[in-house]
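**Q** With the sequence up front, the predicted model follows.
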Amino acid sequence: MTDKTTATTPGNWLYQAIDRIEADYQRSADTHLIPLPLPVFSGHGIDLYLKDESTHPSGSLKHRLARSLFLYALCNGWISEGSTVVEASSGSTAVSEAYFARLLGLPFVAVMPRSTSAEKIALIEFYGGRCHFVDKAGEVYDAAREVARQTGGHYMDQFTYAERATDWRGNNNIAESMFTQMQRERHAIPAWIVVGAGTGGTSATIGRYVRFQRHATRLCVADPAGSVFARYHRTGDASLTAPGSRIEGIGRPRVEPSFIRTLVDRMEEVADAESIAAMRALSDMLGRRVGPSTGTNFVAMLRLACEMRAAGTSGSILSLLCDSGERYLPTYFNDQWVADCMGECGPASASIRALTA
């Protein structure tokens, strides 16, 4: 019997590439589920949890997305040996895709605004990626297509394919992992799952899985100021635009194809000051820094918990710790940068700490 990894067939490189990604997955344990014991809620039968996605090899929730996008592109025949992989991303998706491109020995180009932080650029380059800069965030899409055309490569296009690259019925997607880890908790089926949306891929996977499994769980998307998703969810108008989010990794200035509004039960709009205050309060609770999008998620979790407490209902609320705050030391954890770019956070901080003390 001929082993598929050594067979001299036209698909030899393809099979080896898939094997490398699957082997990388097998070397990785599942991410931890962290309980957040908050006395103001736990005494009322309300439990909060975070699934810690910062422990993936490339450091964020986007590791799952990048793995799915690579497998999707490989199995569709869009990537072959020597292909240049191109992505429009200035954040964690580019870092994670650079990781998988290096794993497969493929060139990788991240198309991003010139304003991208030096820390993210350094991480992409650490994994062997190259950064291509544009002047404005809205220019990344066309620029990525052009780079792919010039190199004869493949534009990964996370904003289109994120919602379809993951098998939401099972296959250890993030939703299945969440529900498996919750099985022995006192409220095993969450009342709410809270996520942010950049592409919309995570909310689509979780929303579809919840329906497929016939769970009573509802899905809430926490949307930062400046993002278009909350207005789109209310109106259904896909032509809407917005200034764009200042919370890195979530929110978008345009409606992305992967954001499926009909899967989302509720949107929570979160001001920048609230996201920063919640990020810092949660970092103090955990004894380690978390990123700003996790702060946005935490604000929505606290709002839902307050509503449940007021209504006298019990249950669990589950969200994601998206990435480590170490990537944001010069920005969101820098008081002067926050004052200059985000404004006054004092009142928001006082409100959040009253719930987390």
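**A** Thanks, I have the structure now.
**Q** contacts and neighbour counts: CA atoms only from here.
**A** Will do.
**Q** What strand or helix carries Asp24?
**A** Take DSSP states H and E as the rule and Asp24 turns out to sit in helix 12-26.
**Q** Any buried residues in that helix, and which?
**A** Of the residues in helix 12-26, 13-18, 21 count as buried by neighbour count, 16 or more other CA atoms under 10 Å.
**Q** Could you point out which of the residues you listed is nearest to Gly82?
**A** Of all the buried residues of helix 12-26, Gly82 sits closest to Trp13, with 10.0 Å by CA to CA.
**Q** Quick check: closest non-adjacent residue to that closest one.
**A** Taking CA to CA, 6 or more residues apart in numbering, and ignoring the residues beside it in sequence, Trp13 has Glu81 as its nearest neighbour in space, at 6.4 Å.
**Q** And here is the other one:
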Amino acid sequence: MAEPVDRTCDRTRAWVNEAIRLVEADANRSADTHLHAFPMPPEWGVDVYLKDESVHPTGSLKHRLARSLFLYALANGWIVGGTTVVEASSGSTAVSEAYFARLIGVSFVAVMPRSTSPEKIALIERYGGKCHFVDRAPEIYAEAQRLADDTGGHYMDQFTYAERATDWRGNNNIAESIFSQLSLERYPIPEWVVMSAGTGGTSATIGRYLRYRRHDTRLAVVDPENSAFFPGWVTGAADYATGMPSRIEGIGRPRMEPSFVPSVIDLMIPVPDAASVAATRHLRDVTGRWAGGSTGTNLWGVWHLVARMRAAGTRGSIVTLICDGGERYQHSYYDDDWVASKGMDLAPYTATLERFFATGEWAPPENP
């Protein structure tokens, strides 16, 4: 009869215990992110709120994801003292994971496209991470796995584990936070939550929470050019792939990711990249808030839905996210030369937004 095998190592368990304490202490030190009211024409009867995820310690929505991924990996025994953590990322997740890797004292390597903004690369390196570049966006997955195998490290794989690392039932996830912060507003149960998708983890969390809590709120997911999510959702093809990178960093993927859960989404809205950039700049001009391109994608979807609500005579509220701050994109979305080099014409989309807020007419360009 075989003898019992004991793999317990008191020193390893103590290290993991301390690492989990450090990660949870980071959350305990942080107040919740703000929920800003966008200035809307009062006669429209539609309130719009922006949950500002840029105020996290690492400046983006991905701080929540990175914390959850680290706790998930630590609890599963995948990260112990001396483990090299490797991630495939377009930037923001890698910034946040580099922060948590430094917090618990492990090495971190980010595998990313060469087109990643220099501001994000500098942040990763500031937190002690190393950047490993690939020429084509679809190469990040296999290269990250190869590096993890070569170093005996752990490939975090946000695109697989994002939807399962966060407790969608509550426990102060982003959906629960939104509804708590809306509780004293005139429309505390929003008509829509609008969210863009990178891994798909946040949209999965929000969509599941809405159903679990039996809210009538619907989830709209907006998607930039070149992304596989919208055509995959429309056709039902779980293996849909474009093989093309998104120009809106942090969202849109060249393939349907494992963490993207189509069945919890009520509506998907494709958004031209020029519309995303125009909406980002419009937010700055109206509110003084600088945000990244994914926030502009969110907002274009919001204005589409505001117009639908007004046409139907529906009063209520819509919530979306400021995914990250604009300081990371001074050399891209806020740079006219960069925008021109990408062949984007913002003028018709800017005119659409200006006309909408001046007259209430929503008439986006038909042939972007």
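**A** Received it, and whenever you're ready, just let me know what you need. On a predicted model such as this, the values are computed, not experimentally measured, just so you know.
**Q** Please work out the TM-score for the two chains.
**A** A TM-score of 0.96 describes the superposed chains when it is computed by TM-score structural alignment, normalised by the length of structure 1; 349 aligned residues with a CA RMSD of 1.2 Å.
**Q** just curious, which of the buried residues of helix 12-26 of structure 1 is nearest to Cys220 of structure 1?
**A** Taking CA to CA as the measure, Cys220 of structure 1 lies nearest Ile21 of the buried residues of helix 12-26 of structure 1, at 31.1 Å.
**Q** Trace that closest one over to structure 2, please.
**A** Taking TM-score structural alignment for the superposition, Ile21 of structure 1 sits opposite Val23 in structure 2.
**Q** was I right about that match contacting Phe100?
**A** Yes: with contact defined as CA atoms under 8 Å, Val23 of structure 2 counts as touching Phe100 (7.1 Å).
**Q** Okay, buried residues for the helix or strand encompassing Val286 of structure 2 please.
**A** Take DSSP H and E as the rule and Val286 of structure 2 turns out to sit in helix 273-287. For helix 273-287 of structure 2, burial by neighbour count (16+ other CA under 10 Å) applies to 273-283.
**Q** Quick check: the match of Ile21 of structure 1 vs Arg64 of structure 2, distance?
**A** 11 Å (CA to CA, to the nearest Å).
**Q** what about the closest residue to Ala73 of structure 1 other than its chain neighbours, how many neighbours?
**A** In space, and not counting its chain neighbours, Ala73 of structure 1 is closest to Ile79: 5.9 Å by CA to CA, 6+ apart. Using other CA atoms under 10 Å, Ile79 of structure 1 is surrounded by 22 other residues.
**Q** Ile79 of structure 1 -> structure 2?
**A** Counting by TM-score structural alignment, the partner of Ile79 of structure 1 is Ile79.
**Q** Its match and Gly152 touch, don't they?
**A** No: taking CA under 8 Å as the contact criterion, Ile79 of structure 2 and Gly152 are not neighbours in contact, 10.8 Å apart.
**Q** Helix or strand: which one has Tyr72 of structure 2?
**A** Short version, using DSSP H and E: Tyr72 of structure 2 is in helix 62-75.
**Q** how far apart are that helix and its match in structure 1?
**A** Here the mean offset of helix 62-75 of structure 2 against structure 1 after fitting is 0.3 Å, by mean CA distance after the TM-score superposition for structure 1.
**Q** superposed on structure 1, where does the helix or strand following that helix end up, distance-wise?
**A** As assigned by DSSP H and E, the chain's next helix or strand after helix 62-75 of structure 2 is strand 84-88. Relative to structure 1, and after both are superposed, strand 84-88 of structure 2 has an average distance of 0.3 Å to its aligned residues, where the measure is mean CA distance after the TM-score superposition for structure 1.
**Q** in whatever helix or strand comes next after strand 84-88 of structure 2, what's buried?
**A** The element immediately downstream of strand 84-88 of structure 2 (helix or strand, assigned by DSSP H and E) is helix 92-104. Buried residues in helix 92-104 of structure 2, defined by neighbour count with 16+ other CA under 10 Å: 92-101, 104.
**Q** circling back: return the distance of the helix holding Asp24 of structure 1 from the chain's centre.
**A** Averaging C-alpha positions (CA atoms, centre = their mean, to the nearest Å) puts helix 12-26 of structure 1 23 Å from its chain's average.
**Q** right, and the helix or strand after it?
**A** strand 33-36.
**Q** What span of structure 2 is that next one aligned with?
**A** So strand 33-36 of structure 1 is aligned with residues 35-38, judged by TM-score structural alignment.
**Q** can you check stretch 90-97 of structure 1 too?
**A** Stretch 90-97 of structure 1 corresponds to residues 90-97 of structure 2 when matched by TM-score structural alignment.
**Q** Provide the contact partners of that stretch at residue level.
**A** 58, 60, 62-63, 65-67, 70, 87-88, 108, 110, 112-113, 116-117, 120-121, 123-124, 127, 249-250 (CA atoms under 8 Å, 6 or more residues apart in numbering).
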